[in-house]
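Participant: Sequence first, predicted coordinates after that:
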Amino acid sequence: MIRVLLADDEPLIRAGVRATLGSAPDIEVVAEAADGHQAVEMARAHRPDVVLLDIRMPRLDGLGAAAELATAAPGTAVVMLTTFSEDDYLAGALASGAAGFLLKSGDPRELLAGVRAVADGGAALSPSVARRVITQLGQGPWGRAVAARTRVGELTGREREVLGLVGAGLSNAEIAERLFLVEGTVKAYVSAILARLGFKNRVQAAILAYEAGLVPSS
């Protein structure tokens, strides 16, 4: 069972997300919070597998909560819930070490898949959010694509293949199944990719995979 903490200051949003998560037999909402401080304290108490954080909350916003959760609950994956009006927060959320970015108003199946992916060590990145993050990071799309392809050119062919699947949100186990490798080998590839590129987490790698055009279409 995947244990989830949901943090959003809007009761209606929490109710909608809770209903979506409650429809899945393998996901349980163990606690809810209305602000970032509550989220951190509840994460300490409940030790959830995944925390869904609204980016904008009173007292302590999602970015601040994500930073505190890195030390308060280091084994917990953090997913930022965003709307189309919160582009200014996306680059900061990426730097906070979040394991995923999902739209509040997105497809419920995308939310469920994202929670499962990060709980399994993967990344959850809505394609529309990925495009907006890339835009927010500066340069034009063409300039970033050239720079990204230059960076991934340092990787081996197999590493680029693994990076593309990380960008698609697959977990290590799913990548291993796709490439007919053992999971430990995939984990080693991912660690080597992050180290070589100087990234802290899979979401940063996923963004680069999108920029470089490595994410498979299906």
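Facilitator: Cool, the structure landed.

Participant: alpha carbons only for contacts and neighbour counts from here, please
Facilitator: Fine.

Participant: From the centroid of this structure, which residue is nearest?
Facilitator: The residue lying closest to the centre of the chain (CA atoms, centre = their mean) is Gly100, at 1.2 Å.

Participant: Provide a list of residues in contact with that residue.
Facilitator: Shown here is Gly100, whose contacts under the criterion CA atoms under 8 Å, 6 or more residues apart in numbering are 78-80, 114, 118, 123-125, 203.

Participant: Now, the residues you listed that are in strands?
Facilitator: 78-80, 124-125 (DSSP state E).

Participant: In addition, the following structure is provided for comparison:
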Amino acid sequence: MTVRVLIADDQQLVRAGLRVLLDTQPDIEVIAEAADGAEAIALARSLRPDVCLLDIRMPGTDGLEATRAIAGPDVAEPIPVVVITTFDLDEYVYAALRAGARGFLLKDAGAAMLADAVHAAARGDALIAPNVTVRLIEAFAGTEPASGTAAPPLEPLTARERDVLAAVARGLGNTEIAGELHISLSTVKTHVASLMTKLDARNRVELAIWALGAAHRRD
């Protein structure tokens, strides 16, 4: 199935660059571009793309406000949003996730990570830039007592699932995990989906947090 994407960024060159990266993917189609948040909201509501790729800093209605209008908790029929920005600031990460974003990437993420984030959002999953994921986990760890525990999995994990879980906890994307473990990308996706089911996790951040809690329990 082709994933239909709306791109919103106030810089035309950035929009063009993102379009080029996404157009290299056989199952992703950019159906529209917006120059600000207000235009992104209008196009999202009229075209109903599968995923919206939004910059944070835009004139007028910014990406955070647009995310709340497109994917926020009060939206009757939300559309998945991936926020992409030049600015690696924690307040942007937290604000974007609170607004309803299903992913958070930096603009230098590259074609593979960008495609992974779009596919994850279209599936109802979430993908966050690896360095950002690590910071979220560290922030979580800082709020947990040393004796923090993780609930047992609903079903036992296989050895390969434990390998994939450890890689997710380090902030690696699916493509990087496939290369490191010498397995196919589709196999990685299958393991990640299985881990989410067994650990009752909604996204990769929750998988990483579970791994952290399990490590505390072993200690």
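Facilitator: Great, that's in hand. Just so we're clear, the structure is a prediction, and the values are computed from it rather than from any experiment.

Participant: Work out the TM-score between the chains.
Facilitator: Once the chains are laid over each other, their TM-score by TM-score structural alignment, normalised by the length of structure 1 reads 0.71; 194 aligned residues with a CA RMSD of 3.6 Å.

Participant: that older thread, and which of the ones in strands among the contacts of Gly100 of structure 1 is nearest to Met42 of structure 1?
Facilitator: Here the nearest of those to Met42 of structure 1, counting by CA to CA, is Val78; it sits at 13.5 Å.

Participant: Structure 2: which residue goes with the residue nearest to the centre of structure 1?
Facilitator: Alignment of Gly100 of structure 1 against structure 2 is given by TM-score structural alignment, with Gly103 as its counterpart.

Participant: For structure 2, which segments are assigned as strands?
Facilitator: 3-8, 28-34, 51-55, 81-85, 103-106, 127-128.

Participant: tell me the angle the third one makes with strand 28-34.
Facilitator: The one in question is strand 51-55 of structure 2. For strand 51-55 of structure 2 against strand 28-34, the angle between stretch directions is 50 degrees (axes from the mean of the first three to the mean of the last three CA atoms, to 10 degrees).

Participant: helices and strands around strand 51-55 of structure 2, which ones?
Facilitator: When contacts are defined as 3 or more CA pairs under 8 Å, 6 or more residues apart in numbering; DSSP states H and E, strand 51-55 of structure 2 sits against strand 3-8, helix 63-71, strand 81-85, helix 111-123.

Participant: Now the shortest one: buried residues?
Facilitator: By neighbour count, with 16 or more other CA atoms under 10 Å as the criterion, the buried positions of strand 81-85 of structure 2 are 81-85.

Participant: Just put the residues you listed in JSON lines and tack on distance to Val75 of structure 2.
Facilitator: Below are the buried residues of strand 81-85 of structure 2 laid out as JSON lines (distance: CA to CA, whole Å):
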{"residue": "Val81", "distance to Val75 of structure 2": "13"}
{"residue": "Val82", "distance to Val75 of structure 2": "16"}
{"residue": "Val83", "distance to Val75 of structure 2": "17"}
{"residue": "Ile84", "distance to Val75 of structure 2": "21"}
{"residue": "Thr85", "distance to Val75 of structure 2": "23"}
